[in-house]
Structures are given as structure tokens and as C-alpha cells.
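[1] Whatever this is, show me its structure:
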Amino acid sequence: MAEAERTIGTPDVDDDGTAPAEQPRGRRRIVALFAVAVAAYVLDLVSKIIVVEKLEHREPIQVVGDLLTFQAVRNPGAAFGMGEAFTFVFTFIAAAVIVVIIRLARKLYSLPWAIALGLLLGGALGNLTDRIFRSPGVFEGAVVDFIAPAHFAVFNLADSAIVCGGVLIVLLSFRGLDPDGTVHKD
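    Predicted structure coming up:
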């Protein structure tokens, strides 16, 4: 086994060079990752289609008094509208995140990590779809945001999936659970 694989604990092969007994379990985790990603992506995509059709160029809808409104906003930048001139960079970063998650998926043996990475993947795909296909053009598109809490930035379901996935990854890391299903105590 390669030293790097031994260090990060990837179970491609056991110490004796044979395949680990838990290989089928790993495949199920990949299915979970992609199921969560597809669910997050579809919910985001459908919500944005509805927002563009029903809410864009109209008055915001009050959901919970002044605390929460739905209001269509096109955001070419990142969180809080920062970096509007760097849309292409955000597109590249989202694509890189997607590639890294897909590469990591083949060594995924942990259901909580599959859920976390699935949320990240679905959210990244949702916002990447906007950046590629929405106006003003390919790789320069503005993301559709619509959830507007009082005194906070306007965001969308993809952003929520990314934040929830990120928080879950931090919690899993603090608990010592690795993507390959091993637990370490530091």
C-alpha cells in the first residue's frame, strides 16, 4: 500500500494487499452522495425556475412579516454580492469543487460524509448551472437568489446546501470521523 494511502487511511487495500471486506458498503455511500446531490440540485433548480417565472420584476413576498421575504435578486458575485467582477473565478472554483468531490467519492465509506459532500455537490452544481446558463452569458451568469431574511444577505437553496454541507464537514472533522469511515482521536 502506498505511504500516502496509509497516512490518510484510504481502504483501497488492506495491509496484506487484498481488497477490504467493506467494498460494497462503500458503493452504497456513493449512491447516497449522488442521491443527496441530485435532490439538492433539483430542489434548487425548480425553486429558481419558479422564482424567475413568478417573482422576478415583482414586489417581494412577505413570508414571515418583515423577518423573511422572498425577493428575486440576480447575484453575479459571491456571498453578500462581493466579487461581482470575478464571476469567471467563482465558476472555476465551483467546477473544481465538483471535480474534487467526485474524485473523493470513490473512497467514501461514511454515510455522514456522503450526506455532507452530497449537499456540497448539489449546491455547487446549482450555482454553477446559473453561472453557465443564465444571462449575461456563458461563465458570466448571475445566480438567482431569493430567500431574504431581515438584516442578512439574500441567498438560495444551493447556498443553503453548501453551508449545511460545510457545517456538517466541520462537525464530522471535530468528531474525528474521516470520509473513509475511520475514526481518529487526536
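
[2] Going by C-alpha atoms from here, please, whenever you check contacts or count neighbours.
    Fine.

[3] Could you look up the SS state of Arg74?
    strand (DSSP: H, G, I helix; E, B strand; the rest coil).

[4] what sits up against stretch 24-32?
    Residues from elsewhere that reach stretch 24-32 (C-alpha atoms under 8 Å, 6 or more residues apart in numbering): Ala105, Arg106, Lys107, Leu108, Tyr109, Ser110, Leu111, Ala114, Ile115, Gly118.

[5] what do you get for stretch 129-143?
    Here stretch 129-143 has contacts from Arg74, Asn75, Pro76, Gly77, Thr87, Phe88, Thr91, Asn127, Val144, using C-alpha under 8 Å, 6+ apart.

[6] Tell me how far it lies from the chain's centre.
    18 Å (C-alpha atoms, centre = their mean, to the nearest Å).

[7] To compare against the first, here's the next sequence to fold:
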Amino acid sequence: MNSQPTLRRRALIAGGVALAAALSDQASKIWALGALDDGQRVPLIGKWISLVLIHNSGAAFSLGSSATWIFTILSVIVLVALVAYVKRGCSAATAAAVGLLGGGAVGNLVDRLIRPPGIGVGHVVDFINYNDYFIGNVADIWIVLAALWLAVIAARTPSPVPQGQATSDPSREPQAPPSVKAGFSSSTLPQDPADEHNA
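    Next comes the predicted model:
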């Protein structure tokens, strides 16, 4: 069973991982904006992975491109929920995974807050092209890895045993006769004189 660290330690773990994830994402986007032209393709691993700079107004796979502000609000809600989860209590590994998930969310949220065309509706910088299937960024990688990490933690965490099944109910156990409970059997009990006479 995973030990549960103190709130301070959980906050340091989650916050540190989140900060590192968000900074690495933003640093990679700054590099992409300076090194790549819009639509330019730079092959990395054959046809499977290449660099293509785009500005995404939606979510993953460019879904909801006309509702950027909705994803901004959802990102804030998710971050608040993650903070509440860490505060409530979790293992160090879970805190790190939650921090990685939060850092990825922060990385894309920063784009929506500071990038054109405006606050809350900014376009997310995407530049990692996966065989033309979709184009993402480093924040997306952190989010996927965090989700897989949390799934592994959940799969390895034993399910709690209901209290009614953990201990037997004495009232449901078969009760021995009082004589047996006292250490006597029917053969050791004194016989009725009438029974001896009949015998």
C-alpha cells in the first residue's frame, strides 16, 4: 500500500513537477515559433514524426476550434480539481502524476491566455506532427503520460475490502450448545437418576 506523505510534501511534489512540465512546454513553443515557419515541414523520424508549426484555436485534434474560451474555462476547472485532489490526500507517486497532468494543462492554458488573438481565446502553439494524424505539443505529451501513469497507479492499487466482509459477524456463526461451550460433552454430563433406573 502506498504511504501518504504530508500535505506540504504532496504540494511540493505536485507543484515541482507541474512547474517543470509547464516550463518545458513553453520553452519548446518559444523555440518552435523562432525556428519554424507556419506550415513548414521538418522530418524527424521518417514519415512518422515531423515538425509542422500551426496555431490551434481548439483542443486536441483541433476539435472545438470555434469555442476556445470554453476550453479556457474547462482548463481552469480541471486545475482547481487537481489541486483539491492533492490537498485531500494521495501518495507521492499520484501527486507527481497529478502534477504532470496539471503542468500540461497549464502549458496550454498559458497559450490561451497570452497568445493572439486575445486573452482567453489565444491559439495554442502545436508543432509535433504525428504522421499527419494530429499535431500536438510537449504539453500534450505530458498530459498523455500523466493519464497513463494514473491508470497504472489505479490498476496497482488494491480495492478496499468492505468492512462487513473484512470481519465475520459473530451473530451469524453457529453457536455451540452451552454444555460444549463450558467444556462438557453429553457423555460427561451427570445422568438423571430415572434414566439410570431405566437402564
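
[8] Would you mind reporting the TM-score between them?
    Overlay of the two chains. TM-score (TM-score structural alignment, normalised by the length of structure 1): 0.79; 160 aligned residues with a C-alpha RMSD of 2.0 Å.

[9] Need the contacts of stretch 24-32 of structure 1 in a markdown table (columns: distance to Ala148 of structure 1).
    Shown next, in a markdown table, are the contacts of stretch 24-32 of structure 1 (distance: C-alpha to C-alpha, whole Å):
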| residue | distance to Ala148 of structure 1 |
| --- | --- |
| Ala105 | 33 |
| Arg106 | 37 |
| Lys107 | 38 |
| Leu108 | 35 |
| Tyr109 | 37 |
| Ser110 | 34 |
| Leu111 | 32 |
| Ala114 | 29 |
| Ile115 | 26 |
| Gly118 | 25 |
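
[10] Which ones among the residues you listed lie within helices?
    Assigned to helices by DSSP state H, the following of the contacts of stretch 24-32 of structure 1 qualify: Ala105, Leu111, Ala114, Ile115, Gly118.

[11] quick one: which of those is most hemmed in?
    Among those, the one with the most neighbours (other C-alpha atoms under 10 Å) is Gly118, at 30 neighbours.

[12] Quick one: residues contacting it.
    Ala32, Leu33, Phe34, Ala35, Val36, Ala37, Val38, Ala40, Gly165.

[13] returning to that earlier point: quick check: of the contacts of stretch 24-32 of structure 1, which lies closest to Arg175 of structure 1?
    Checking these against Arg175 of structure 1 with C-alpha to C-alpha, the nearest one is Ser110 at 13.0 Å.

[14] Quick one: residues contacting the counterpart of the closest one in structure 2.
    For Ser110 of structure 1, the aligned position in structure 2 is occupied by Ser91, per TM-score structural alignment. Shown in contact with Ser91 of structure 2 (C-alpha under 8 Å, 6+ apart): Asn2, Ser3, Gln4, Pro5, Arg10.

[15] ok, the residue most central in space within structure 2 to Thr157 of structure 2 distance?
    With distances taken as C-alpha atoms, centre = their mean, Leu150 lies nearest the centre of structure 2, 3.9 Å away. Relative to Thr157 of structure 2, Leu150 of structure 2 is positioned 11 Å away (C-alpha to C-alpha, to the nearest Å).

[16] returning to what we had before: check the alignment and tell me where the residue nearest to the centre of structure 2 lands in structure 1.
    Using TM-score structural alignment, the partner of Leu150 of structure 2 in structure 1 is Ile169.

[17] Isn't its match up against Ala116?
    Yes: contact criterion C-alpha atoms under 8 Å: Ile169 of structure 1 and Ala116 qualify, at 6.1 Å.

[18] need the helices for structure 2, in chain order.
    7-35, 68-88, 92-114, 138-156, 163-166, 178-181, 193-198.

[19] how far does the fifth one sit from the chain's center?
    Centroid displacement of helix 163-166 of structure 2 relative to its chain, using C-alpha atoms, centre = their mean, is 28 Å.

[20] got the contact list for it?
    Outside of helix 163-166 of structure 2, no residue comes within contact range by C-alpha under 8 Å, 6+ apart.

[21] Buried residues, that helix. List them.
    Residues of helix 163-166 of structure 2 classed as buried: none (neighbour count, 16 or more other C-alpha atoms under 10 Å).

[22] now the third one
    By neighbour count with 16+ other C-alpha under 10 Å, helix 92-114 of structure 2 contains the buried residues 92-113.

[23] Going by neighbour count, which of the contacts of stretch 129-143 of structure 1 comes out on top?
    Across the contacts of stretch 129-143 of structure 1, neighbour numbers were computed from other C-alpha under 10 Å; Val144 holds the maximum, 30 neighbours.

[24] Per the alignment, Gly122 of structure 1 pairs with which residue of structure 2?
    Under the alignment by TM-score structural alignment, Gly122 of structure 1 pairs with Gly103 in structure 2.
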